[in-house]
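>>> the following block contains a protein sequence and its predicted model.
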Amino acid sequence: MTRVRIVGIGCHPGQLTLEAREAIAGCDYVIAADKGPDDPLLALRRTICADLGVELVAVPDPPRDRDDPADYDGAVLDWHDARAAAYGSVVAQRPGTVGFLVWGDPAFYDSTIRVVERLGVPYDVLPGVSALSLLAARHRVVLHDVGRPVLVTTGRRLAVEVDAGHDNLVVMLDGRLQATSLDGDWDIWWGANLGSPHEELVAGRLGDVVEDIRTARARAKAADGWVMDTYLLRRH
């Protein structure tokens, strides 16, 4: 009998909830994608597993077309299928309780739930501290005005959403800082590597702080070996 536990681990090992720690400790082993010899996020997962006395099985991550293919959705689906096949070969040989450790929270721009569904085994999901929550906390802001919505989107879709009339957005997965191409007057609350010892924060009028953000982003990547940034963008 195989059972999968998808566990949100927050944005730093110190943000593991008690529920998450107990779930990981109860796994027979954890599967994690191996993106290469210098994968710092795999190293952090190893640290968590070692601390809780659980074996980590690293699975080479299938390649993905990241050059903005014409059929973006199709490329992502193919990648999910390839990941499911790679993970499924491990699970078939090693039944038991299997953990997947998701950076942040599994509900936001993460493929783990979709991939695990393809395995056809029972699974549950435990939430983690998300980058959205950390961003709001670090900047001491509410992500929306009173009685108003907030749209969560990606850098790839930012221009489309703004053209559709959205003026209060949380943006994730924006390595190219697409906000700099927007017209109009915007305020930004930006953060990178939130929760880590080297997190970076910048806030202000977008036009005034763009270079500060670029500098801080480079500093975060140099310090941690990776960078994940998130920001709240609101029309001034």
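Perfect, I can see it now. Numbering: from 1, shown residues only.
>>> please make it C-alpha for all contacts and neighbour counts, starting now.
Will do.
>>> how about the longest helix along the chain: buried residues?
For the chain, the helix with the greatest residue count under DSSP state H is helix 72-93. Of all the residues in helix 72-93, those buried under the rule 16 or more other C-alpha atoms under 10 Å are 75-76, 79-88, 91.
>>> between the helix or strand that comes right after that helix and helix 72-93, how big is the angle?
Where DSSP states H and E defines the elements, the next helix or strand beyond helix 72-93 is strand 97-102. Strand 97-102 runs at 150 degrees relative to helix 72-93, counting by axes from the mean of the first three to the mean of the last three C-alpha atoms, to 10 degrees.
>>> now strand 97-102: how far from the chain's centre is it?
How far strand 97-102 lies from its chain's middle: 15 Å, per C-alpha atoms, centre = their mean, to the nearest Å.
>>> comparison target, given below:
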Amino acid sequence: MIRDLWLVGIGTGSHAHITLEGQQALRDAAVILLPRKGEGKDDLAALRRRILDDAGASARVLPFDMPVRDDSLPYQDRVSRWHDEIALRWSAAIAEAQIDGPVALLVWGDPGLYDSTLRIAERLSPQPVLRVVPGVTALQALTSAHAIPFNTVNGPVTVTTGRQLRDNGWPDNAETLVVMLDGECSFQQLDPEGLHIWWGAFLGMDEQVLESGPLSEAGPRIVDTRATARAAHGWIMDTYLLRRM
């Protein structure tokens, strides 16, 4: 049983992204759950361990294997069952270790922005007492890396996903659009006229790569750069901002 669950945002790749509050939470935790995401993604676990070392955390680290989503299922069912299995693996790891005290999870980016950790925590029974420590978001890391403002003067920003962009196109009346969770470079389906893109992958990491420019020119470069980087690392985390100019 997990009585106290702390979700600690760790930023988008740089071990320096974690806040002082986050570092203290890791020092105070009794145990830290560490996901293992399979072959070719060992550097994700290594980054988390470096963050723990830098924070001076002495908690027991419990690795657990992340389940694989069943791509044969409809999208919503696939994600729901995946979340169910993750929650079971959290509980199993804690039960086996027989540890009493706060349990911490290092969450990529910020636990409240396009991350499912809070939804997975809702599946635990009984419900733990939740504590969320915010982290640097992909939005912050992207706009900082390109040295651009997030919004125009008094202008709105729409945050969406690649799936939504593919299914519904450019949102009505959107001026600035931030797209997350897009593994298919869905900007290719847009009319590039008048659109400028700022894209980044491995934000905050030594491997960080950036591209920007008019969508008609930068779009093909991004597709090629993304494919090359993913092949080299075995995984990729990226996001981009589009703006009508």
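That came in fine, so what should we check first? The structure displayed is predicted, hence computed values, not measured ones.
>>> where does the TM-score land?
Once superposed, the chains reach a TM-score of 0.90 (TM-score structural alignment, normalised by the length of the first structure), with 234 aligned residues with a C-alpha RMSD of 2.0 Å.
>>> how about JSON lines for the buried residues of helix 72-93 of the first structure, with distance to residue 209 of the first structure added?
Output for those, formatted as JSON lines (distance: C-alpha to C-alpha, whole Å):
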{"residue": "75", "distance to residue 209 of the first structure": "35"}
{"residue": "76", "distance to residue 209 of the first structure": "33"}
{"residue": "79", "distance to residue 209 of the first structure": "36"}
{"residue": "80", "distance to residue 209 of the first structure": "37"}
{"residue": "81", "distance to residue 209 of the first structure": "40"}
{"residue": "82", "distance to residue 209 of the first structure": "40"}
{"residue": "83", "distance to residue 209 of the first structure": "39"}
{"residue": "84", "distance to residue 209 of the first structure": "41"}
{"residue": "85", "distance to residue 209 of the first structure": "44"}
{"residue": "86", "distance to residue 209 of the first structure": "43"}
{"residue": "87", "distance to residue 209 of the first structure": "43"}
{"residue": "88", "distance to residue 209 of the first structure": "46"}
{"residue": "91", "distance to residue 209 of the first structure": "48"}
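>>> can you pull the contacts of the corresponding residue of the first structure for residue 215 of the second structure?
Mapped onto the first structure by TM-score structural alignment, residue 215 of the second structure lines up with residue 206. For residue 206 of the first structure, the contact set (C-alpha atoms under 8 Å, 6 or more residues apart in numbering) comprises 180, 185, 186, 187, 188.
>>> ok, the residue lying farthest from the centre of the first structure - contacts?
In the first structure, residue 1 marks the outermost C-alpha relative to the chain mean, sitting 29.7 Å out by C-alpha atoms, centre = their mean. Residues in contact with residue 1 of the first structure (C-alpha under 8 Å, 6+ apart) are 95, 96.
>>> next, find the distance separating it from residue 123 of the first structure.
Distance of residue 1 of the first structure to residue 123 of the first structure, given as C-alpha to C-alpha, to the nearest Å: 12 Å.
>>> now swap in residue 163 of the first structure and tell me
Per C-alpha to C-alpha, residue 163 of the first structure is found 39 Å from residue 123 of the first structure.
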